[in-house]
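Trainee: A predicted structure for the sequence below; I have some questions about it.
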Amino acid sequence: MSLSLHTALISTMVLVSAADGDMTDREFNMIGKIIGTLPVFENYDEDHLVGDTRSIVDMVHNEDLEVFIRKIKAVLPKKLHDLAYALACDVAVCDQQLSQEELRLLEIIRHELDIDRLNAAAIERGTAVRFVRL
């Protein structure tokens, strides 16, 4: 499988979800909600999500993580790097269980996609606010 714009964005979400060895239903459902609502995914066929997710997981198992993230970067235009990081953050916090593995992977994604620290902090703060619970 080669990465398309859509599968590159989905890859960032899948990577973070699977970072702790367990892709929860809440995380997978969040990925589906994101794909179903964001304009960047309007031409993506949601019926391919399960198959694309499996392909992404297989690709990650067969490659070095940082090499795979560089492939994501190569597919995404610069203007979508912040979006990719924001999507990864959303999936990481949606289940209220942010693991050390997820935090480390977010750091790697941020570094590989050249997200500057100020933008990353703004994205992370926005994510925290959107997912606050009473």
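Mentor: Cool, got the structure. Residues are numbered from 1 along each chain as shown.
Trainee: C-alpha from now on. contacts and neighbour counts both.
Mentor: Fine.
Trainee: mind listing what's buried along the one helix or strand Ala8 maps to?
Mentor: Here Ala8 sits within helix 5-18, counting by DSSP states H and E. For helix 5-18, burial by neighbour count (16 or more other C-alpha atoms under 10 Å) applies to 5-18.
Trainee: contacting residues around the residue lying closest to Leu9 once chain neighbours are set aside?
Mentor: Distances taken as C-alpha to C-alpha, 6 or more residues apart in numbering place Ala84 nearest to Leu9, at 5.5 Å, with adjacent residues excluded. By C-alpha atoms under 8 Å, 6 or more residues apart in numbering, Ala84 lies in contact with 9, 12-13.
Trainee: another structure for you, compare them:
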Amino acid sequence: MPKSFTPHEALIHLMVTVSVADRAMTDIELEAIGHLVDKAPVFEGFDRKGLPAVATRTAELLRGTDGIDQILAAAKAALPERLLETAYALVVEVAAADTVAEQEELRFLEEIRDAFNLDPLVTAAIERSARVRYRRL
């Protein structure tokens, strides 16, 4: 089990994990993570200069045994109940940013839903909202 995460670190670990789930973090996904860290109210008080270090730690954890399970467990422990849906929404936002959600990304979303015991109707609404926002002409 990794050392405990701060709530900010937990959110970043989750976003980075979904972006590398398909083995390729796109520039668009990286930009989406940076934008969310800069603009989302939940990141108030986080020093953006710490983002690369957290992302590097995510990669280290993912290289280890049961890295995804460790990240999910540590993230759930770090986040108050009221932020579990917020975490899911941020992860969906990153997955949707490049308008193509690969099977690995969808699988990770399923793992978050299960690990966080999220309401299926709420997660469906979050996913639908992202699909609508990222639709193209």
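Mentor: Yep, it's here. Fair warning: this is a prediction, and the values are worked out from it, not measured in the lab.
Trainee: so what touches the very next helix or strand once past the helix holding Ala8 of the first structure?
Mentor: Per DSSP H and E, the first helix or strand lying C-terminal to helix 5-18 of the first structure is helix 25-37. With C-alpha under 8 Å, 6+ apart as the test, helix 25-37 of the first structure has contacts from 10, 13, 17, 41-42, 44, 46, 49, 87, 91-92, 94-95.
Trainee: then stretch 89-103 of the first structure?
Mentor: Stretch 89-103 of the first structure is contacted from outside by 13, 16-17, 19-20, 24, 26-27, 30-31, 106, 123-124, 127-128, 131, using C-alpha under 8 Å, 6+ apart.
Trainee: and that stretch, how far out from the chain's middle?
Mentor: Using C-alpha atoms, centre = their mean, to the nearest Å, the mean C-alpha position of stretch 89-103 of the first structure is found 11 Å from that of the whole chain.
Trainee: whereabouts in the second structure does that stretch align?
Mentor: Alignment of stretch 89-103 of the first structure against the second structure: residues 92-106, by TM-score structural alignment.
Trainee: go on, stretch 7-18 of the first structure?
Mentor: If you align by TM-score structural alignment, stretch 7-18 of the first structure falls on residues 9-20 of the second structure.
Trainee: so how far is that stretch from its chain's centroid?
Mentor: Put simply, stretch 9-20 of the second structure sits 4 Å off its chain's centre (C-alpha atoms, centre = their mean).
Trainee: ok, and what's touching that stretch?
Mentor: 25-26, 29-30, 33, 51, 54-55, 58, 62, 68, 71-72, 74-76, 78-79, 87, 90-91, 94-95, 105, 108-109.
Trainee: buried subset of the residues you listed as a ChimeraX selection?
Mentor: Those of the contacts of stretch 9-20 of the second structure that count as buried under 16+ other C-alpha under 10 Å are selected in ChimeraX with:
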select :29,30,33,51,54,55,58,62,68,71,72,74,75,76,78,79,87,90,91,94,95,105,108,109
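Trainee: helices - which of the contacts of stretch 9-20 of the second structure land there?
Mentor: Those of the contacts of stretch 9-20 of the second structure mapping onto helices are 29-30, 33, 51, 54-55, 58, 62, 68, 71-72, 74-76, 78, 87, 90-91, 94-95, 105, 108-109, per DSSP state H.
Trainee: and Asp52 of the first structure, what's its match in the second structure?
Mentor: So, by TM-score structural alignment, Asp52 of the first structure is matched to Val54.
Trainee: got the contact list for that match?
Mentor: Contact partners of Val54 of the second structure, counting by C-alpha under 8 Å, 6+ apart, are 9, 12-13.
Trainee: how does it look with 10 Å?
Mentor: Counting by C-alpha atoms under 10 Å, 6 or more residues apart in numbering, Val54 of the second structure makes contact with 5, 8-10, 12-13, 16, 60.
Trainee: between the residues you listed, which is nearest Ala115 of the second structure?
Mentor: Using C-alpha to C-alpha, Ala10 is the member of these that lies nearest Ala115 of the second structure, at 13.6 Å.
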